[in-house]
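Colleague: I'll drop the sequence and a predicted model, then ask my questions.
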Amino acid sequence: MSSNASSYSNPFAVDPTEIRDINVHARVPVVLDASNSTYFAWKTYFSLLFRENNLVDHVDGTVDSRAMVDDPEWAAIDATIIRWFFTTISKDLFHMVVRTGDDARAMWVKLNNLFTDNKLRRRIFLQQEFFHCHQDEQSIDDYCRRLKTLADELRDIGAKVDDDLLLSTLTAGLNEDFGNAASNHTLMLEPSFPKFVAYLRLEERRMKGVKKRVQHHALAAGTSRGAPPVPCQQPPPPVPPGYFPLPPAPPAPPAAPQQPGGGCHGNRRGGGRKQQQASGGPHLQQ
């Protein structure tokens, strides 16, 4: 950098061209948005990016940017940092913070203040979400990641969440499938959040294996007791050339209705008359 900048920035040389060619989306793989919990990750990625490239003095307030107006290298790097901010925040945030004349330091402070101002209200909101966070249908990784993100955001506004509180909240929010695992954390030597999360991952993997074996055995049992096989239907024999099948016979006519006195009861009465004739006629009543 030029001699004017040497007294303000760190002694390591910074090439504006190399800074401009950095793929910021590879270094900061999140988009800052007020509607989700990405602030802690976004801030952490940018803090590492500044330290890796000796750019901390552009955002930490140790250099008076007004004294660097005439330094083209400083101005070029500052503009690159502002472009990084604009391409890693949501459109709503962009329209909220964009303003002509802001340097990288002003933009950095403005973006951070959006998530750290109104600390009391934000703390109440985050604490409610943190203590009511449950696993439900989430995987262990998704659930634990969500819980840790909320704890980090609470820490950013001064509400410290220690490891014991994080661990107990994690245990209380597990679903019923992890009931035994939740009680086992007290048996660990020096339990911690990372150690218990690693244990839960193994337990989730074991449970998936058990479920898969049960389904396999049920399928195998159902196949062995299955319905009898459906017989194969043979195709009809081929029709020889010149053969014309006869039309189907007409249906038989309906049966004639029975005469009165017929049927089962009539036969019984007829049998009675024949018996009377055979015995010499009806007996007279005395």
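Modeller: Done, it's in. Residues are numbered from 1 along each chain as shown.
Colleague: contacts, neighbours, all on C-alpha from now
Modeller: OK.
Colleague: so which elements touch the longest helix anywhere in the chain?
Modeller: Using DSSP state H, we find that the single longest helix of the chain is helix 193-224. On a contact count with 3 or more CA pairs under 8 Å, 6 or more residues apart in numbering; DSSP states H and E, helix 193-224 meets helix 140-156, helix 163-172.
Colleague: flag every buried residue along the longest one.
Modeller: For helix 140-156, a neighbour-count test (16 or more other CA atoms under 10 Å) marks 140, 143-144, 146-154, 156 as buried.
Colleague: give me the helices and strands touching that helix, please.
Modeller: Where contact means 3+ CA pairs under 8 Å, 6+ apart, helix 140-156 is packed against helix 39-52, helix 119-131, helix 163-172, helix 193-224.
Colleague: would you list those in JSON lines and tack on mean neighbour count and distance to E18?
Modeller: Compiled in JSON lines, those are given as follows (neighbours: other CA atoms under 10 Å; distance: least, CA to CA, whole Å):
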{"stretch": "helix 39-52", "mean neighbour count": "16", "distance to E18": "12"}
{"stretch": "helix 119-131", "mean neighbour count": "15", "distance to E18": "38"}
{"stretch": "helix 163-172", "mean neighbour count": "17", "distance to E18": "40"}
{"stretch": "helix 193-224", "mean neighbour count": "13", "distance to E18": "37"}
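Colleague: second one coming, line it up with the first:
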Amino acid sequence: MGKDDDTSSSSSYDYHLDLGVNNIKNVIPLILDREKVQYSNWVELFECYAHAYNILDHIDSKTPKLTDISDERLKRLDSIVKNWIYGTISKDFLETIIEKGAAAQQIWDKLKNLKDQLANVDQPVLEQKLVIRLVSGLINTDVDIVAAMIQQM
């Protein structure tokens, strides 16, 4: 009774490496946040870890999906990957990207978009571009001749 029961229950439960990960912060020591933007380093660590545990397909659409596991197992793995993401980002980022029912790939893409938006915020603008922007707003006003002359400079 005992031996047969153990065999049948273990064969119905597939073990995947990432199911054994208890604390993702032990292997990804960076916390992604707005103040100390380390997106490239964080992504490198995360992708290396995902590749090592054969779950890169959950965050990289170019990686072929596993086909030899059940839908239930895929959902479980996806939840694990989402928890890894959630566990390695700041509360501020978490509140921005969390979405009930979203797949890990969707969360990953949201983070990438957020990173792109934040990168544009701190970009310096050349003085010449600022002047041209300001002057373009003067066209079709009383000083449009002056504005046109400045734009041509």
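Modeller: Looks like it arrived, so ask away. Because the structure is a prediction, the values reported are computed rather than measured.
Colleague: related to what we said a few turns ago, how about the following helix or strand past the longest helix of the first structure, aligned to which bit of the second structure?
Modeller: Remark: after helix 193-224 of the first structure, the chain's next helix or strand is helix 263-278, criterion DSSP states H and E. Per the alignment by TM-score structural alignment, helix 263-278 of the first structure matches no residues in the second structure.
Colleague: distance of N83 of the second structure from A104 of the second structure?
Modeller: According to CA to CA, to the nearest Å, N83 of the second structure stands 9 Å off from A104 of the second structure.
Colleague: give me the more crowded residue out of the two.
Modeller: A side-by-side neighbour count of N83 of the second structure and A104, using other CA atoms under 10 Å, places A104 first with 23 against 13.
Colleague: still on that earlier bit, so can I have a markdown table of the helices and strands packed on helix 140-156 of the first structure showing distance to V59 of the first structure?
Modeller: Formatted as a markdown table, these follow (distance: least, CA to CA, whole Å):
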| stretch | distance to V59 of the first structure |
| --- | --- |
| helix 39-52 | 9 |
| helix 119-131 | 22 |
| helix 163-172 | 31 |
| helix 193-224 | 32 |
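Colleague: what's the closest of those helices to D21 of the first structure?
Modeller: Closest approach to D21 of the first structure among those is made by helix 39-52 (13.2 Å; CA to CA).
Colleague: what comes up buried for the following helix or strand past that closest one?
Modeller: On the C-terminal side of helix 39-52 of the first structure, the nearest following helix or strand under DSSP H and E is helix 72-87. For helix 72-87 of the first structure, a neighbour-count test (16+ other CA under 10 Å) marks 73-75, 77-82, 84-86 as buried.
Colleague: residues in contact with the residue lying closest to V30 of the first structure once chain neighbours are set aside?
Modeller: Excluding its sequence neighbours, the residue lying closest to V30 of the first structure (CA to CA, 6 or more residues apart in numbering) is W42, at 6.1 Å. Residues near W42 of the first structure by CA atoms under 8 Å, 6 or more residues apart in numbering: 28, 30-32.
Colleague: one step back: got the buried residues of helix 140-156 of the first structure as CSV, with distance to T223 of the first structure columns?
Modeller: As requested, those are arranged in CSV below (distance: CA to CA, whole Å):
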residue, distance to T223 of the first structure
I140, 34
Y143, 38
C144, 40
R146, 43
L147, 44
K148, 46
T149, 48
L150, 49
A151, 50
D152, 52
E153, 53
L154, 55
D156, 58
